[in-house]
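> Can you look at this prediction? I've put the sequence above it.
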Amino acid sequence: MPAPTTATVVLDNGGAVIKVGRAGDLDPTAVLPNYLIRPLSSKKFVVPSPSTDLTSAAFRRPIDRGYLINPDLQRDIWSHAFAYLSFTPSAASSLLLTVPLFTLPSIYNSTLELVFEDFGFGSACFKDPPSLAWLHERSKGRNNGIAAGVVVESGFSWTQAAPVVDGVTLNYGVRRVDLGGKALTNYLKEMVSYRKINVMDETLLMDEVKEKLCFVSLNVQRDLQLARKPGRSNPFRCTYVLPDGVTHTKGFVKDPVDAERYVKITDNSTFTSTDPKCEVDDSDPPEDRKRIDLTKNEFDLTNERFLVPEMIFRPADLGMNQAGLAECIVRSIDACHPHLHPLLYGNIVLTGGSTLFPRFKERLEMELRPLVPDHYRVKIVAQQDPILSVWRGGSQLASRHDFEAMCVTKSEYEELGSTRCRRRFFN
């Protein structure tokens, strides 16, 4: 398809990171954090860089619970992203920007002001992430040309199921769980701080711990029993070493091979291994093993590894009066026309960073199958790179020959106002 006549930038404005690049490219030019930090050695908030010391750094995020709350801060971060892209917005350029579903009019108006008044784009198109993720999935041809499916987006701010038909997200069918990557990291910080060492100020560090060591359990009751085993006979026990600022400035897993022992667990109720390292270490008395050595710059994880992602499937365990992900999907599909049900159950697409937990797809299929009528086929597709799928869908859309017809121009914004522009994209 011919490319649009103007320079078009695609910006996926996520709660944790933003993805920015030019229309038609396969991958974004940059994936940058969507926040500013204030290191302990600084008195002002700065854009984080690889050399920045992030230990106990303070955060300022322009997005809270998925929605833009600080346009001024967002403007500064976008300016940095455009500079990284070597791009200067002008009246001859277009922007494709992701905007969350159910954005409040006041927030949407602030977004329009950012795009047209602060940056001066000549035209812009606003799309919700589920529709772009579905567009990217359809381009791979794995859904046999079927134009309907459910996009399960589990990102930084929330987890939601959104039915998409012919590239349009059915708002009335969207169901959401108020748990995402941010809440899971906070939960892990609380568990480690209560049991091991105070890490409540180490958000980025615990983000990394979560991404490297957490996984989804396929049998929680069995794994809870196995997690009670002492010493190295516990298949979930692993050690994470904290940065000391001298010999190493980044945290790391002490024994990565040891941390992967859980994959050998079978459906049997006991864990067996021929690895001699898995034997119980009885060199110290039991009362000494229970003590926490505050001089050590490391901590162990056991059942925290699977109890943290478990919250997506069991929010009630946190005291939240919300359905788990499987029931959320069923409610989303039930809200749609019955003729769509077989298509929707047969095309469930996982996107978002929180779907990267090992065994996420398998656990969801296990929980979803008993809730679905037997005559419906359930097919769940895990995208190869769920963090970039929304941006890639936006890049494909922005490179179409009819993209300019989808946009609202700056002159239309000035003449019709933000309300009319908003209705053009979100009813």
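That came in fine, so what should we check first?

> CA only for contacts and neighbour counts going forward, please
Noted.

> now stretch 414-426: how far from the chain's centre is it?
The chain centre lies 29 Å from the centre of stretch 414-426; the measure is CA atoms, centre = their mean, to the nearest Å.

> Stretch 367-375 now?
Taking CA atoms, centre = their mean, one finds the center of stretch 367-375 at 26 Å from the center of the full chain.

> And for stretch 191-209?
On the basis of CA atoms, centre = their mean, stretch 191-209 sits 19 Å off its chain's mean C-alpha point.

> Span of it from start to end?
The first and final residues of stretch 191-209 sit 13 Å from each other (CA to CA, to the nearest Å).

> second one coming, line it up with the first:
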Amino acid sequence: MLENVLVLDNGAYTIKAEYGTAQQPRVIHNCKIARGKGDKKTFIGDQLKPCFNLPNIQRSYDEIVFEAYEFQSYFRTIAPWLCIQNDTTNLYNDINSSAKPDCVLVVDSGYSFTHIIPFVMNRPVLPAIRRINIGDYLLNYFINCRYWDMMDQTYVMNEVKESCCYVSQNFLGDLETCRRNTRNNSILREYVLPDFSRNSQGYIREKKCKEESYDQSDEQVLYMNNERFTVPEILFNPSDIGMKQAGIPEVIVESINAVLPEMFPFSVNEVDLQGLFYSNIVLVGGNSLFSGYKSRIEKDLRILAPTDFEIRVGIPENPITYAWKGGNNFITMPEFKEKLVTRSEYLEFGIDIAAKTVNPCAAIRYLINFCIVAESPR
């Protein structure tokens, strides 16, 4: 019964969990660290805003599920695989397409890394998986360096980034705008930092008129100018900070080109294979929420990809909970029961039996944040 099935998506920054009868995950736990302005007190996790959190058990997920919680059965997989259990055709506003595509490329850009994972017939193509060592945590670092050392203010800097940053469609033009004086600079934003005594939420300060002045004696303000777009630009040009890696659009092309017909037991044309991937790209993860992110990927791919390929890039309404939603869909499918490992199997054969739950994804289950779907104790 679905009300006994727990779907949990364990990310590096958030944990999404809820039972199968729900439409959205009830629990989104932010891994927060912040420090008050006055007493310099450090707030960690739910001390900043109380919410449900999993016990801090320093053991594997398999042991937690079967030994600590005594779940009856268990399925572990990677978040991108759960993403494609959704109806991805709805992401492209294509009313003529209803069948589940044979080839899907998932771009998962989250807190720790950015992964590009191609799937063929619901299985990840392991040799074609690519990782870019850039995520939210690194983007936060480059905001920190400009004004104050706020490396221990994870939660605050994420709020700043999410409120102010965007992906530029005209990088050089935006840089020129940032060089103008304050009155003519449409990009400059003043972000008032929280002090955690009167308020725990920062905000962008808006002036009622250009001549109005503010009393800043009791406020800490971050002036976000070119940081608004130069920080997300690292996702597209890691070489700007000395990293010897390509940006997301280039790595997408590299990943697609690495999928070769001889990898499969069935006959397939290489051009057709690549065309399917370019027309079925799904963007998930927190970085997908940057304004202009999807448009920039489409723009850059149109330059890099062969001209006769259609470029279709889809982004769900909530790219952070999309994997959880896919897990919620998966538990209604007939193959769900076939993939479960039962508690009796675990007790008889030990922890290695859980490896079968990640069958097509076994080699990458520790490369990417993974998810679990489990039946509650009876």
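Okay, I see it. Just so it is clear, the model here is predicted, and its values are computed rather than measured.

> Residue 253 of structure 1 matches what in structure 2?
For residue 253 of structure 1, the aligned position in structure 2 is occupied by residue 204, per TM-score structural alignment.

> Can you get me a residue count around that match?
Residues lying near residue 204 of structure 2 (other CA atoms under 10 Å) number 17.

> And the residue nearest the centre of structure 2?
Closest residue to the average C-alpha location of structure 2: residue 285 at 1.7 Å, with CA atoms, centre = their mean.

> if I pick that residue, what's in contact with it?
Residue 285 of structure 2 is in contact with 108-110, 319-320, counting by CA atoms under 8 Å, 6 or more residues apart in numbering.

> how close does it sit to residue 114 of structure 2?
9 Å.

> Overlap in contacts, the two.
Residues touching both residue 285 of structure 2 and residue 114 by CA under 8 Å, 6+ apart: residue 108.

> so the residue of structure 2 positioned farthest from its centre is in which element?
Largest separation from the mean C-alpha position in structure 2: residue 211, at 40.7 Å (CA atoms, centre = their mean). For residue 211 of structure 2, there is no enclosing helix or strand under DSSP states H and E.

> counterpart of residue 62 of structure 2 in structure 1?
By TM-score structural alignment, residue 62 of structure 2 lines up with residue 112.

> Surely that match touches residue 418?
Yes - using CA atoms under 8 Å, residue 112 of structure 1 is in contact with residue 418, at 7.0 Å.

> Am I right that residue 206 of structure 1 is in a helix?
Yes - the assignment for residue 206 of structure 1 by DSSP: H, G, I helix; E, B strand; the rest coil puts it in a helix.

> The aligned residue in structure 2 for it: neighbouring residues, count only.
Here residue 206 of structure 1 is matched to residue 157 in structure 2, going by TM-score structural alignment. The tally of other residues near residue 157 of structure 2 (other CA under 10 Å) stands at 24.

> Contacts only, for residue 157 of structure 2.
With contact taken as CA under 8 Å, 6+ apart, residue 157 of structure 2 is in contact with 140, 143-144, 150.

> Report how many residues lie close to the nearest residue to residue 289 of structure 2 once chain neighbours are set aside.
Nearest residue to residue 289 of structure 2 in three dimensions, chain neighbours excluded: residue 319, at 7.5 Å (CA to CA, 6 or more residues apart in numbering). Using other CA under 10 Å, residue 319 of structure 2 is surrounded by 22 other residues.
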